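S.K.: need a 3D model of the sequence below.
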Amino acid sequence: MRRFLVATTGCGLVISGCTIASAVVLAHIVAGVITDPAARTLGAVSGPVAALAGLWALRTLAHWQQGRLAQRGATAVIADLNRKVLATTAALPPRQLAERRDDAAVVVTRGLDGLRLYFTNYLPALILAAVLTPAAVAVIAVYDWRSAVTVLVVLPLIPVFMVLIGLATAERSAAALKSMGTLQSRMLDLVAGLPTLRALRRVGGSADRAAELGAAHRRSTMSTLRIAFLSSFVMELLATLGVALVAVGVGLRLLNGNMTLAAGLTALLLAPEVFWPLRRVGVAFHAAQDGKTAADKAFALIDTPPDPTPRTPVTITESPAGVVIELPTLNAVAEPGRVTVLAGPNGIGKSTLLHDILGLTEPGADRQRWWRRVAWLPHRPMLVFGTVRQNLELFGPLDIESACRATCFDEVLAELPDGLDTVIGQGGVGLSLGQRQRLGLARALGSPADVLLLDEPTAHLDAATEAKVLRAIRDRADAGATVVVVGHRDPVLAIGDRVVRVGSPAHV
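M.R.: Coordinates of the predicted model:
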């Protein structure tokens, strides 16, 4: 960033110098041609015209280099922020991740792209406003101090209106970013639920809902654009008024013979250059405000403090004979060859306890070796876009035939058009909830891992399938695996060698 700002400032200095010099040279060329017959010859004007062409060429080159540097700087900063947001978000504990997932998704996928306008338009315009505007005013004062006074009277009005309108735009941009995240989440939920809505013959209502979401996003966008257009109108009006006042004053003094034509033309040519950078800042500010708001959100995500909620201490003892998991605060131990059931009301922390055992609540902890010994079935099985086979082998190879038979997923495969090669969508779109649950169970029970952590493993299953799955879980424990199950239904509790009532001092 420092190198980018230094290089951009250098280009701004070159652009400002060429702009002022070309205005002075052009004014003297025109004044000489009009007032001095000797200056109308080709030899007399060839030198100044060549100098003017050189200044214009240098200014064009400086603009090109500044744009090139801005693009490179924007790409580097956006990539760096994206990487840090993703790394920080991925390292969050599951509860914090769920709270910040939507914000992170909007910032990474769309929000930070607005920073490109911030670097390519706003910062160069801001540098020119800091360099060219005062330099142009100073040169005008040298040639015509009255025009400089006129410019200085009108000039402060532009920043005042920029600040007033900018405050409103900043609030609107923050609201628009939040609205975009909400609308995006609702649209994704709507699309994911289309198969269910179609099965219930409610697709017509989803079309109306999609139209409502689109209209809400359009209203939010148009509200921001109205403020931007108002700002542009005010900037142009003030700049035009300032140039017009300078032109009137110069014209009157030329008529009265109180100034030279070269001085008057120099003031007239430089007056627009005084206001032009500020107008660019005003326009670019609104174009880049969404990106700046997203950057602020990105920094807030990067600076997210760790969850201060105290975690349940977990002691894990690994050995060739098996894995022993101790939960001292619950006075519970999960041992090889036994099924430990964690029961209790919803929201008491049973799933969080599984996260503690997995090590997900300890960012930075090296759990790779531990995870190779664990098969985890979350409350909602993780399914990705791809074939059924790829989802079954997502965490490693397994005996697909035995795993599918143990969880009744073989019945699902028989109904799928391409069997194991059937393609499903993100999150299991294309399968019912019960079919998704069976797929996740097949993946977990077919794993060679010697620790099974199962969160509500029989959710969305009929009674016959539930009984078969519970027998398979019992068989894995009898084969020496350490099994921890979250559940509260009687059939699940019945297979437990020990039932731990989370949140209660009494344990069975």
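S.K.: contacts and neighbour counts: CA atoms only from here.
M.R.: Fine.
S.K.: three-state assignment of the closest residue to E318 other than its chain neighbours?
M.R.: In space, and not counting its chain neighbours, E318 is closest to V324: 6.6 Å by Cα to Cα, 6 or more residues apart in numbering. Here V324 is recorded as strand under DSSP: H, G, I helix; E, B strand; the rest coil.
S.K.: so what's the residue count around V324?
M.R.: 16 (other Cα atoms under 10 Å).
S.K.: which parts of the stretch 201-350 of the chain are strands?
M.R.: Ranges of strands in the stretch 201-350 of the chain, per DSSP state E, counting those that start in this stretch, are 315-319, 322-327, 332-334, 339-343.
S.K.: for the helix or strand containing V108, name the packing helices and strands.
M.R.: V108 belongs to helix 94-109 when assigned by DSSP states H and E. Secondary-structure packing of helix 94-109 (3 or more Cα pairs under 8 Å, 6 or more residues apart in numbering; DSSP states H and E): helix 42-90, helix 157-192, helix 261-302.
S.K.: for the comparison step, fold the sequence that follows:
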Amino acid sequence: MNRQNQDKLVESLAREMQSAEAPPLIVEEKAALPALEDVTKPVKKDLIFAVVLGGIAGIFLVFQMGAIARLVTDLAFNQKNIFDEKNVLLLLGFSVIVRSILQSQADTFGDKAAIKAISSLRIEVMAHLFRAGPVALDLEATGKTATALSNGIEALSPYIARYIPRLSAMVILPLILLGVVFSLDKISFMVLIITGPLIPVFMALVGYAAQAVMDRQWNELLRLSGSFLDFLQGMTTLRLFGRAKKGAVWVGDMAEGHRKETFKVMRIAFLSSGVLEFFASISIAIVAVVLGGRLLAGTFSFETAFFILLLAPEYFLPLRVFSTSYHARQNAQSAFDPLAKLLTLPELAEEARKQGQYCPEPSVDVFDPCAVEALVLKNVAVGYNEGKNVVEDFSAHFKSNQLTVISGPSGAGKTTIFRLLLGMLPSRSGEVFLQMAGGKYASRSHLKVGWVPQSPYFFAGTIFENLRLSAQDADLVQMRCAAQEAGALEFIEKLPQGFEFKLGDRGAPLSGGQIRRLALTRALLSGASLLVLDEPTADLDQENAQLLAEAIERSAKGRIVVAISHREDIGALAAQSLRLEKGRLVSEKKLEERK
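M.R.: This next block holds a predicted model:
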């Protein structure tokens, strides 16, 4: 996907997110899973066109078979030559051409409906995931989610483009043909109406067994995707513990399991198709025997008998074709279930965004970034799902132009506070707002947040391309200024090609300290007024840690900076130090007090 298409996708997602009215966050009740049929609601018009055109094509099929029956009868029994059949040949040619055009257009409308529905669903799911945010996705395996968003969505295409139109054709075309046969011969009509239902009945019986097998196949695929991604990401650790080969064998066993489940699906599909063909052939043979006996007895005309015999295979054809498409529906249902679960994730980020609009009185008339004095958290309580509060009655002032460090033991609630500051998680109670100069207030939504995680991610590309992720219009001059502030400019300029130096995945071959400073550069380039850092100097040697700590201290000028850290290199520079234990603030010290 090129840059222009990426921008269009992002813009469409943004419009979707802005226009969507998210329901309030209710953790006591679970949302109902969306149904597969809901996917086709935006494309009903295209599907109706496909069904109508297919029905009209069925009418021209009757004309086509009637012309063939007349032509054969005249040539074989009425002593006419081919030149005497101009009108019949014209009718036959016209019927074939019109029917082909109509059926082609019906298939085109079906394909268009599938493309539109899949695009709409993909945007809907992506927009919902943006509204849900990273916290809601914490328990979802990355590999499974990626497979659901790619292969899972694409698996719906045959269901929309073929299954739904053929479901309608299975009803419409047989009814048209039954009406024609009823007007010609009541006995043939009875044979067709008795033998016809055998195919859908058998198809339903096969379907129950096939659905369970397809569910297992998709579960195996999702497990394989998630496990393979985990194996790749943890290969270094596995090699260090001598478990790489066993991990590879484990992934291979899952791949073999998926292969076996896939062949089970194919076996059921082939066997069911063979049996359905058998029933259809037997039914057509019964019609042929009945007509042949009546022809030998001289009680029936050849033209009518031949016409009915030509229509008989076409009567069973929609049923046979639909039976093959029925597997597409089962596959689509298995593929849609993981997507439906993603669509029921709570919209935590959207709820947090709405809470960010809160502003106590008196509020400022016009927001001035330079007038921000502090980000205030007042009596805040935060928790996850239906569990108890992880952070309870937390109050703090994160002031502008200074560094605040949060420390505490594991499980104390530091990450939860960070998720609240980043807008990933809503609070259950309390207030979050901006304290402005002159004793006024503003909503926290005015803050632009920059995030420097403990393990920053850089994709394979140039430093310039990676930095522009936070500021699409940034030029080289702005990047140099941000890099200078973050203490990264010196080592960038020493690299071959400087900002055009190509990085590998996760920033290879840069060192840990260089990657952290590059991540700080990217956050500063975004123009963030709130900078949040997670263990910025962890795992760094003393020299790199000191360089990064000094850069973080410099970055506090003109913005609010909050960091989680247990190291003294950051703590010694903090103007304010907060300590959490068991979700509560147990100590708050200023720099002067610590000295």
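S.K.: most packed of the strands of the stretch 201-350 of structure 1?
M.R.: Most buried of the strands of the stretch 201-350 of structure 1, by mean neighbour count (mean count of other Cα atoms under 10 Å): strand 339-343, with a mean of 25.
S.K.: could you give the residue range in structure 2 aligned to that strand?
M.R.: Matched against structure 2 by TM-score structural alignment, strand 339-343 of structure 1 falls on residues 403-407.
S.K.: quick one: closest of the helices and strands packed on helix 94-109 of structure 1 to Q368 of structure 1.
M.R.: In terms of Cα to Cα, the element of those nearest to Q368 of structure 1 is helix 42-90, at 15.2 Å.
S.K.: aligned to L89 of structure 2, what sits in structure 1?
M.R.: Match for L89 of structure 2 (TM-score structural alignment): V49.
S.K.: now for its match, how many residues are close by?
M.R.: 16.
S.K.: likewise for N87 of structure 2?
M.R.: Neighbour count for N87 of structure 2, taken as other Cα under 10 Å: 12.
S.K.: with V380 of structure 2 instead?
M.R.: 19.
S.K.: can you pull the contacts of it?
M.R.: V391, E392, D393, F394, S395, S427, R428, S429, G430, E431, V432 (Cα atoms under 8 Å, 6 or more residues apart in numbering).
S.K.: circling back: the residue nearest to E318 of structure 1 reaches T317, doesn't it?
M.R.: Yes - applying Cα atoms under 8 Å, one finds V324 of structure 1 in contact with T317, separated by 5.1 Å.
S.K.: one step back: for the contacts of V380 of structure 2, give me TSV that also has distance to E535 of structure 2.
M.R.: As requested, the contacts of V380 of structure 2 are exported to TSV (distance: Cα to Cα, whole Å):
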residue	distance to E535 of structure 2
V391	19
E392	23
D393	24
F394	21
S395	22
S427	23
R428	26
S429	27
G430	27
E431	26
V432	24
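S.K.: now, which of those lie within strands?
M.R.: V391, E392, D393, F394, S395, S429, G430, E431, V432 (DSSP state E).
S.K.: structure 1: which residue goes with the first one?
M.R.: Spelled out, it's V391 of structure 2. Aligned partner of V391 of structure 2 by TM-score structural alignment: none.
S.K.: with adjacent residues omitted, what lies nearest to V391 of structure 2?
M.R.: Leaving out its chain neighbours, V391 of structure 2 is closest to G583 (Cα to Cα, 6+ apart), at 4.0 Å.
S.K.: distance of the one you found from D46 of structure 2?
M.R.: Taking Cα to Cα, to the nearest Å as the measure, G583 of structure 2 falls 55 Å from D46 of structure 2.
S.K.: so for those two, which sits in the more crowded spot?
M.R.: G583 (23 against 20).
S.K.: so who does the more buried one touch?
M.R.: G583 of structure 2 touches N389, V390, V391, E392, F394, G411, A412, G413, counting by Cα under 8 Å, 6+ apart.
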